[in-house]
Each structure stands twice: as structure tokens, then as C-alpha cells.
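Enquirer: need a 3D model of the sequence below.
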Amino acid sequence: MWNKHKGAAWPRVAFQPARPASCLLNFRLIVLQTEGPPAFTPPSSSRALAENRKQCEHCRQMKRSASDSPLLFDIPIAPDFSEEKRLLSRGLKHIVGIDEAGRGPLAGPVVAAAVVLDIDNLPDGLDDSKRLTAARREALYEIILAKAITVSVASLSARSIDGSDIRKAALEAMRRASIGLTLRPCHALIDGRDVPPGLACPGSALVKGDQRSISIAAASIVAKVTRDRMMIRAGAAHPPYGLEIHAGYATERHRAAIETAGPVPGIHRYTFAPIKDRFGV
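Expert: Okay, here's the model as predicted:
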């Protein structure tokens, strides 16, 4: 764990910019609509109707859980300071953004960052770390450290993840990052659906928070860059796996290396499939 200390909201829209694949999909939908809807055959029995309803409800549940649905969440084109302003208007002085990196990989730690931005010196260009190039993340990382009031980072190892589960480990990393700050924040904005127990202050969970709040976006960048650097060092120590390239995610190269050389204790997560299925816990 380490920390650093130094002494017009965007309009909201009900959609996100379409990526190329989405553009093709939208075009396909337009063509289908102009040609007329496909013929619909209603269920022929009460059992078939019940099954149809069950499938529809499953689809609705899946869409509710897909937090990037533009119809479910009013997400701005880029993260802004509106969430922080709302809290500041209530007299809360220091707002901390918290996010983590590394939930999904087969190897490496989960890393969390907590960032309190200076409202009089906000960095430009902050965004969800996943929407930035590696070079842009590195540049913003240095800017965040230079301009933020305080930054704290904490991580839990692959062994710690295996000892509990990834959700609990991620929440614990966020808790540790929050208590590592050099000042006590008044409120925390956390990316996701859960407020970690034991935070240094009260908190609010924001689904897709790294695309809504620049404080969370800053934390996502710090967490991602910190973890990527850790995985580069791990890759140098364990060359066959290419950890410095894919950061521990389940790429074809990574899976092939695990199958050939086996997982590395302390690096790989033995409770994650396919490692768990192939090598046991």
C-alpha cells in the first residue's frame, strides 16, 4: 500500500457512441425494419407459452445485469463532476473515488485505488481506463498523482483471492485503499454495485461509475496502471506466460502456457477456471 499527498457538468444522454460493430448491427436492424418484421408464430400450448415467458424474463434479467445498457443507466458521453458536485453541495468537503482492476484475469493481484481530486485543479481527459490506450493511461496516471490531493493504492495477491473469492478480495482491496489516504474523506464514490464494508467514510456505489464520475475514472486509471506495471514485472520473472502482454487474462497464449508448464503458485489463481478444472485447488 502506498499513498501520495500534496498540500459545467456534461449533458447526459440516453445512449453511448456506437462502436463499429454496433454500427453494422444498427444498419442490419434498419434493413430488417424496412423489409418488414419476420413472421411470428405464437406458442401453440400453455407449456410453450410459459417457456417463452421464462426465456423473456431471463433476457430481461440479463439486460438488467448488463450495466452498460444505455436504456438502464443515464451515462454521460464522458465522466463528469456532477456526482461530486451533488455531494459538495451538501457540505461534504473531500470526495474520494474508488475503483479496482484485475477481477477477471487468471493471474496476478486485484488492485484498488482511491483518489481525492482537487476541485480547483481537476485533470483534463479523465475517462474509464478501459476506454483509454495504454499510453494515454500512463500519461494521465502521472497527471493524477501530480494534481490529486491524495492517492492510495492497495492490492490483494492471487493467494488471497484463492483464500476467499474475487468479489470479497476486490472489496477488501478497496477498503484498504480508502484507509490508506492521508486524509479522511467525507464520502466515497465506488464503482460497481457494492459499498465495501469498513470504508474510511460513508459511500455510494455507482454502476459504471468510471464512466460517470471523474473521481472514479481517476481511480480506475491509477489501479489499472499500477496493476499493469506489476504484471510486467511478473512477466519478466516468468517468461513463458507472456504476463507482460496480456496482464494475466485468459488469452489463447496464456491458456496454452498454463497447459504446457502448469500454473505458477502465487501468480495464478487456482480457484479460477480453467486452472481449477485442470489442476485443482
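Enquirer: from now on I want contacts and neighbour counts done on CA atoms only, so please keep to that.
Expert: Will do.
Enquirer: for burial, what's the neighbour tally of Q211?
Expert: Q211 has 25 neighbours, counted by other Cα atoms under 10 Å.
Enquirer: just give the nearest non-adjacent residue to it, would you?
Expert: P79 (4.7 Å; Cα to Cα, 6 or more residues apart in numbering).
Enquirer: what about that neighbour, distance to R278?
Expert: From P79 across to R278, the span is 41 Å (Cα to Cα, to the nearest Å).
Enquirer: same question for I245.
Expert: On the measure of Cα to Cα, I245 and R278 end up 23 Å apart.
Enquirer: let me know the secondary structure of A112.
Expert: strand (DSSP: H, G, I helix; E, B strand; the rest coil).
Enquirer: number of nearby residues for the closest residue to it other than its chain neighbours?
Expert: Nearest non-adjacent residue to A112, counting by Cα to Cα, 6+ apart: E100, 4.0 Å away. As a burial measure, E100 scores 29 neighbours (other Cα under 10 Å).
Enquirer: tell me if E100 really is in a strand.
Expert: Yes. Under three-state DSSP, E100 sits within a strand.
Enquirer: list the contacts of it.
Expert: If you count contacts by Cα atoms under 8 Å, 6 or more residues apart in numbering, E100 has them with V110, V111, A112, A113, A170, A173, M174, A219, S220, A223, K224.
Enquirer: redo that, cut-off 7 Å
Expert: V110, V111, A112, A113, A170, M174, S220, A223 (Cα atoms under 7 Å, 6 or more residues apart in numbering).
Enquirer: that one and R175, how far apart?
Expert: Relative to R175, E100 is positioned 11 Å away (Cα to Cα).
Enquirer: which one's more surrounded, P79 and R278?
Expert: Neighbours were counted for P79 and for R278 using other Cα under 10 Å; P79 has more, 26 against 13.
Enquirer: who's in contact with the more buried one?
Expert: P79 makes contact with D127, D210, Q211, R212, S213, I214, according to Cα under 7 Å, 6+ apart.
Enquirer: what number of residues lie near the fourth one?
Expert: Spelled out, it's R212. 26.
Enquirer: and for comparison, fold this next one:
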Amino acid sequence: MLKNNYSGELLEAGTDEAGRGCLAGPVTAAAVILPENFESLLLNDSKQLSEKNRDLLKPIIEKHAISFAVTHLEPLIIDEINILNASIKAMQESICKLNPTSSYVIVDGNRFKPVNSIPFTTIIKGDSKYMSIAAASVLAKTYRDEYMNRIHEEFPMYNWKQNKGYPTKEHREAIAKYGTTKYHRMSFRLLPEQLQLEL
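Expert: I've put the predicted structure just below:
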């Protein structure tokens, strides 16, 4: 059973990201402040939910949240500052967009940097322990999936609609065959050594 609150602060925000391990597309983060009485038997870490259930939860979270925000950070920024810093930056930007502002932040994982002097706690596997982090994980995942579905139309040969930019065999074979796009993360190892592109 997920817990409602960690700090005792009414405006506690949970934050999480999606797409860290992908070869293409943005890293996407969300921050969510849920009301004290929020209940959902369905809500869980987005990785434990089916796409159908994530899509069912998204409007429920958005309707009932006191505040929520989502941020996409593009591959150019990921390549410039690295994926860990980009993940943290996307979460920070989401927290900054919240209105009302949060008085405390709980973060999925073990790395974070303070934003606007708001106190925070990092929680390993927080998305399977606290509702607001789980809600943030659902929003980050659903918004990122929508983004990948849109850019799939532009470059259908990579089948991002299906693989969402993750390093599947099919995705890597398409990179080997068609090369890279503006959506690929050039600082990532896009292909195994034996399939390196001639650049």
C-alpha cells in the first residue's frame, strides 16, 4: 500500500523521471502535489502498470492533483550535461513550475540537487512507496510516450511508437541501417562495437 506523505507537509511534491536509458527522445520528468485524502487502488510505480492502466490514471491524477507539472529535456541538452544531470534538471524544472509551490519534495532515487531552497529527501524505489512519486512516474511516462508517438510519425523506420526510444534490437538495427536523427542521443553508445557507424 502506497503512503500519502513523507514529511507531514501539506504541499509535499513527489518527482520522478522517465526515459533515462533510451537512445532517442527526451528525458521527461514530472512533479505532483496530491491532496491529503487522495486514494487510488490502481496507482503504483509506472513500470509496474500496463499502458492501459497508466492511460486511465493520467486524467485522474491531473484532475485531483493540487498541482502538477511535466518537463521534457531534449537530446542536445542530455548530450551537453549528461543523462544524470539532465534527469535532475528536468525534475527541478518541473518542481519550479508547480503552482502552488511545494514546501517539501520527495525524489525517486538517490541523487538530487536542491531547488529554490526547498527541503527534499531522496527515496530509493520511492515510486513504489509514495503516492505522489508514483503519480509523477505515471505522468512522466505517459507524457514521454505521447512525445515518442508524435516523433514516430516523422521517422517511422525506428518504430518509436513501439520501443519508445529504448535500445531494442530492432531500434539498433534501424540505426545501423538508416543512421541517426536529431532525436538520437549522440553521447550514448547507439550501437554495439561490431556495428559502429562510419561517421
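Enquirer: tm score of chain vs chain?
Expert: The pair, once superposed, lands on a TM-score of 0.93 when counted by TM-score structural alignment, normalised by the length of structure 2; 197 aligned residues with a Cα RMSD of 1.7 Å.
Enquirer: rewinding a little: most neighbours out of the contacts of E100 of structure 1, which is it?
Expert: A113 (35 neighbours).
Enquirer: show me where the stretch 151-281 of structure 1 has its helices.
Expert: Ranges of helices in the stretch 151-281 of structure 1, per DSSP state H, counting those that start in this stretch, are 158-163, 166-179, 214-237, 243-246, 252-261, 275-279.
Enquirer: residue range for the fourth one in structure 2?
Expert: Think helix 243-246 of structure 1. Aligning helix 243-246 of structure 1 against structure 2 (TM-score structural alignment) gives residues 160-163.
Enquirer: can you point out the buried residues in the matching stretch?
Expert: Residues of stretch 160-163 of structure 2 classed as buried: W160, K161, N163 (neighbour count, 16 or more other Cα atoms under 10 Å).
Enquirer: G14 of structure 2 against Y104, yeah?
Expert: No. In this structure G14 of structure 2 lies outside contact range of Y104 using Cα atoms under 7 Å: 8.7 Å.
Enquirer: check the gap between L117 of structure 1 and L145 of structure 1 for me.
Expert: Distance check for L117 of structure 1 against L145 of structure 1: by Cα to Cα, it reads 10 Å.
Enquirer: who has more neighbours out of the two?
Expert: Neighbour comparison, L117 of structure 1 and L145: the larger count goes to L117, with 26 against 20 (by other Cα under 10 Å).
Enquirer: do I have it right that that one meets A146?
Expert: No. L117 of structure 1 is beyond contact range of A146, at 10.3 Å (criterion: Cα under 7 Å).
Enquirer: overlap of the contact sets of the two?
Expert: Counting by Cα under 7 Å, 6+ apart, nothing touches both L117 of structure 1 and A146.
Enquirer: stretch 94-107 of structure 2: end-to-end distance?
Expert: Stretch 94-107 of structure 2 has its terminal residues 12 Å apart, counting by Cα to Cα.
Enquirer: residue range for that stretch in structure 1?
Expert: So stretch 94-107 of structure 2 sits over residues 177-190 in structure 1, by TM-score structural alignment.
Enquirer: can you tell me, leaving aside adjacent residues, what's nearest to whatever residue of structure 2 lines up with A234 of structure 1?
Expert: Counting by TM-score structural alignment, A234 of structure 1 lines up with I151 in structure 2. Distances taken as Cα to Cα, 6+ apart place W160 nearest to I151 of structure 2, at 7.6 Å, with adjacent residues excluded.
Enquirer: let me see the contact set for that neighbour.
Expert: The neighbours of W160 of structure 2, taking Cα under 7 Å, 6+ apart as the test, are M148, N149, H152.
Enquirer: am I right that the first one is in contact with Q162?
Expert: Spelled out, that is M148 of structure 2. No. The pair M148 of structure 2 / Q162 is not scored as a contact, 9.0 Å apart, by Cα under 7 Å.
Enquirer: which SS state does the alignment partner in structure 1 of L43 of structure 2 fall under?
Expert: In structure 1, L43 of structure 2 lines up with L126, judged by TM-score structural alignment. Of the three states, L126 of structure 1 takes coil under three-state DSSP.
Enquirer: since we're on L126 of structure 1, how many residues are nearby?
Expert: 27.
Enquirer: next one: it from E84 of structure 1, what distance?
Expert: Computed as Cα to Cα, the L126 of structure 1 to E84 of structure 1 distance reads 14 Å.
Enquirer: in stretch 118-127 of structure 1, what counts as buried?
Expert: D118, I119, L122, P123, L126, D127.
Enquirer: now these in JSON lines, with distance to A134 of structure 1?
Expert: Converted to JSON lines, the buried residues of stretch 118-127 of structure 1 look like this (distance: Cα to Cα, whole Å):
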{"residue": "D118", "distance to A134 of structure 1": "24"}
{"residue": "I119", "distance to A134 of structure 1": "26"}
{"residue": "L122", "distance to A134 of structure 1": "21"}
{"residue": "P123", "distance to A134 of structure 1": "17"}
{"residue": "L126", "distance to A134 of structure 1": "13"}
{"residue": "D127", "distance to A134 of structure 1": "13"}
